[in-house]
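>>> Next come a sequence and a model predicted from it.
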Amino acid sequence: MLLARNILLVDDEASWLRTLSVTLQRLVPEAVIDTCVDSRQVMNRMAVTDYALVLLDLTMPYQSGEQLLQQIRLEQPHTRVIIVTGVNEVDTAVNCIKHGAYDYFIKTDDVADLGHSVRRALEVVGLERNYQRIKDSFLSKTLSQPKAFSHILTCEPALIDQFRYLEAIAFSPEPILIEGETGTGKQAFAKCCHLLSSPDAPLITVNLAGIDAQQFAAQLFGQLSQTPGQSVTGAIHKAAKGIIYLKDIAELPLESQAILVEVIEQKHYFPVNSDQHYPAHCRFVVSSQHPLMSLMQQGKIRSDLFYLLQSHKLNLPPLRERRLDITILLNHFVELAAQELNLTPPPVPSELAKQLQHYPFPGNINELKSMTIDAVSRSSANALNIAPFMQAINAVMPPQLDSTPIHFGAELPTLAAMSQALIDEAMSRTAQNQTAAAKMLGISQSALSRRLTKEK
């Protein structure tokens, strides 16, 4: 099942078929239209091609439209049928609707109304199919295309649920909204959508930070110029049937948001300096660092765009809610950093991942990656230098004094022995990192260094 865009036009009048095909292609440019003049071929055509919608004449030789309507609804229940005929009879129209026709039009009716009905029917079929995909996907607990997610490391059930949801909606023509804090992997999920739905078509990223309305229009729609060689091809044309990833939608000016709404709804666009519109076959994936609801309430997002982006929504959890993944990601980034720096991967202290589980990671995965690269660059082959991690932990969560009373035996230890025991414990907890151990003990690093030197 692909996108709900395929339409079959059936009529024994070849000239009318050509006229109707051209008209619908203009009114519904996202549709893929086939024609059939022989009613005997309809069911065979439908067995080979997945049609979302059939436009059917009633008075045809061999098989009537009413017979075909009943057969299509019986054998292809997920396909909608619109009757387009010259028969203007109320009883006939009522009978067709009773047998499952989605709508009934007379050939002399306004073609614009027919175009609206066709688009509504495609939307209905698309919603039904998406619902069925989502239902089947969640009932199945497995991924049918796990390779599309191989660049995301996780064992968190909540994130794997997001994989299944994205797999279920991958072929929907509706836009996808990805919400999540900075560094949570929104671009990685946009790549997943691309690999699932259109791996052979382009994935084009448009960063909306600092963009104005004029730049947005030129970048997305392209710009025509009277000067030879000065015209610019827009992202929609380049993407073809691929994905356009709009990064950080809150940065887009409100006037440009209105244009984006029109493109998504009408499935066509106008290049700058052009009066002719062109079909938009691409799909939009939109990301936001903040919940769109709060942005709309602040007046940063238009309400029509907000509701348009509610069709398919992913909410990516922050790293602090992915505790099971910290060890996996830490080891992965150590290997990656060592490879980039042409070093031997240093062993990771077993206590480090446990300590990081309580760190809030305001920068999420990107922050962990940067910390790890810094740590590997300072490390020897014998041990990972954990100073970058401890500095971040102590900055956000300064060490707390333990209020638990200390119980002594019959003989009190000497001050020197107690001092040495504290130093040994601090060095052990920080994997022999003097800077972190000194902060834990409340002394300067130089003072700790002198004490350690005196020991030797």
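Thanks, I have it. Numbers count the residues shown, from 1 in each chain.
>>> make it CA atoms for all contacts and neighbour counts henceforth
Will do.
>>> How about residues contacting stretch 325-340?
153-156, 319, 344-346, 348, 353, 356-357, 368-369, 372-373, 376-377 (Cα atoms under 8 Å, 6 or more residues apart in numbering).
>>> switch to 6 Å and redo it
154, 345, 353, 369, 373 (Cα atoms under 6 Å, 6 or more residues apart in numbering).
>>> host element of the third one?
In the assignment (DSSP states H and E), residue 353 maps to helix 350-356.
>>> in the helix or strand that comes right after that helix, what counts as buried?
The helix or strand immediately downstream of helix 350-356 is helix 364-377, counting by DSSP H and E. For helix 364-377, burial by neighbour count (16 or more other Cα atoms under 10 Å) applies to 364-369, 371-376.
>>> How about stretch 293-313?
295-296, 300-303, 305-306, 308-309, 312-313.
>>> Pull the most distant pair out of those residues.
300 and 312 (20.4 Å; Cα to Cα).
>>> Can you show me the helices along the stretch 201-350 of the chain?
213-221, 235-239, 254-266, 292-297, 303-308, 326-340, 350-356 (DSSP state H, counting those that start in this stretch).
>>> another structure for you, compare them:
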Amino acid sequence: MTTHTALIVDDEPDIRSLLEITLTRMGITTHTAADLGSARNLLEKHQPHLCLTDMNLPDGNGIDLVHWIQQHAPNTPVAVITAYGSMDTAIESLKAGAFDFVSKPVELPRLRELVNSALKLSERDEQQNTDKDEPGLLLGNSPQIRKLRTQTRKLARSQAPVFISGESGSGKELVARMIHLQGPRSDGPFIAVNCGAIPSELMESEFFGHKKGSFTGATENKDGLFRSANGGTLFLDEVADLPLAMQVKLLRAIQEKAVRPVGDTKEIPVDIRVLSATHKHLAELVQQGNFRQDLFYRINVIELAVPPLRDRSEDISLLARHILERIAREYECAPATLTHDAVNRLQNYDFPGNVRELENILERAFTLCDDDAIDANDLHLNGGVVPDIAADTGGIDNTPLPVTNNGSNTAIPDGEIDLENFLETIERQAIEKALEATRWNKTPQQGD
């Protein structure tokens, strides 16, 4: 059994003693230092599994030590002890690479949670090569996706809130799942919620839970999303769609690490990591007054940008093969293949709907193609560019299909007509136009 070690850095003897007693009772061997110089020497000598450092030290500050550890002992998680209410300092330490932070006066249950999470991370590092580029859910060999995987692995080591930006359908939830799976919370739940899909009058109950009888229809106690994610990760997708009143309550829950269920008089502690995402420009919404600046800075400690599919066209062939294999498993049949012309057509397509659109294009082609080989014409990409219509608002493109001189949307062939095939062609064109208008997103839009 591995004996865990920890370094405690604080110039106050009473704080050092409190932390040392707490960690020793957890079975951890401790070393202590009163300044940066001593801390660096002990880190080089003992290579501890965890470092706890105060912010204010005689010869520098805790963030200086965080930077030093990032360079000389990157596998040692470091947590910073901050003054009560110093959220700016805490955020600064997270951006510098700190694993997490704890505020004075130190709450021992919170400290134990932090230590256990850090030790899980150290154990994971010892069991596997963290530098290995395992694709996981993020498939591709392009420089952009390799960089994204590297960033994801690094962010998985931290407990800092991460804001994931990117276009619709680019894979923001997959990135959030990878951060969760590669971090110390991987054994806990991953709860994803679309903030734009919850009616405003139910939001507080959905997020924080409620007590039985607290309002009409509350026939039993409900935990809510925060408590359901306890010990794991809460992913707030489309966080820009939260109404301002809910943003205030969300900010408090994140800062206090506690929630108050509807109808209850006391707050309940929660241990979660918050990840968030939206395809909208959140900074612009802050300037317009539609998103709270304090919440923006709280969830956007670190921003991670997901590249659009058109910027990594060399990944399309690999992604397409993976998608077709999945479709084949669902249909319980042999997977279809793409011809060389079909691959070229996809690689030269703009993909306004990104990976989600690629999935829908291939599923449609798989269903409609005559054999197991999908050719360029089976993709029905209409030359390669879909009009940039109001996809973000669920708008429909009312541009008519090409009309012939007989007033029909499809030219009527000369001679005898195969009526069944002719009507099937018209129906297929109508379906394709509707799919194009929604960027091949077949999920009903909110409010439809």
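In hand now; what should we look at? Everything quoted here is computed from the prediction, not taken from an experiment.
>>> on that earlier part again, go ahead and measure how far the helix holding residue 353 of structure 1 is from the middle of the chain.
31 Å (Cα atoms, centre = their mean, to the nearest Å).
>>> Where does that helix end up in structure 2?
On structure 2, the counterpart of helix 350-356 of structure 1 by TM-score structural alignment is residues 340-346.
>>> Flag every buried residue along the matching stretch.
342-343, 345-346.
>>> Check those and tell me the two furthest apart.
342 and 346 (6.3 Å).
>>> now the residue nearest the centre of structure 1: how far from residue 334 of structure 1?
Geometric centre of structure 1, nearest residue: residue 190, 4.2 Å, by Cα atoms, centre = their mean. Per Cα to Cα, to the nearest Å, residue 190 of structure 1 is found 25 Å from residue 334 of structure 1.
>>> cool, residue 166 of structure 1 as well?
The value you get for residue 166 of structure 1 to residue 334 of structure 1, if Cα to Cα is used, is 29 Å.
>>> before we move on, back to that, secondary structure element holding the residue nearest to the centre of structure 1?
helix 186-197.
>>> Trace residue 241 of structure 2 over to structure 1, please.
Under TM-score structural alignment, residue 241 of structure 2 pairs with residue 251 in structure 1.
>>> and its match, what is it in contact with?
Contacts for residue 251 of structure 1 (Cα under 6 Å, 6+ apart) come out as 208-209.
>>> one more time with 8 Å, if that's ok
208-211.
>>> Can you tell me the closest non-neighbouring residue to the counterpart of residue 300 of structure 2 in structure 1?
Mapped onto structure 1 by TM-score structural alignment, residue 300 of structure 2 lines up with residue 310. Leaving aside its chain neighbours, residue 310 of structure 1 sits nearest to residue 177 (7.2 Å; criterion: Cα to Cα, 6 or more residues apart in numbering).
>>> How much space separates the one you found from residue 304 of structure 1?
From residue 177 of structure 1 to residue 304 of structure 1 the distance is 14 Å (Cα to Cα).
>>> picking up where we left off before, what is the neighbour count of the residue nearest to residue 310 of structure 1?
Neighbour count of residue 177 of structure 1, defined by other Cα atoms under 10 Å: 26.
>>> Check whether it sits in a helix, strand or coil.
strand (DSSP: H, G, I helix; E, B strand; the rest coil).
>>> So it is in contact with residue 309, correct?
Yes. With contact defined as Cα atoms under 8 Å, residue 177 of structure 1 reaches residue 309; the gap is 5.9 Å.
>>> which residues sit in contact with the residue nearest to residue 310 of structure 1?
By Cα under 8 Å, 6+ apart, the neighbours of residue 177 of structure 1 are 285-288, 309-310, 312-314.
>>> corresponding residue for it in structure 2?
Match for residue 177 of structure 1 (TM-score structural alignment): residue 163.
>>> what's the counterpart of residue 194 of structure 2 in structure 1?
So residue 194 of structure 2 corresponds to residue 207, using TM-score structural alignment.
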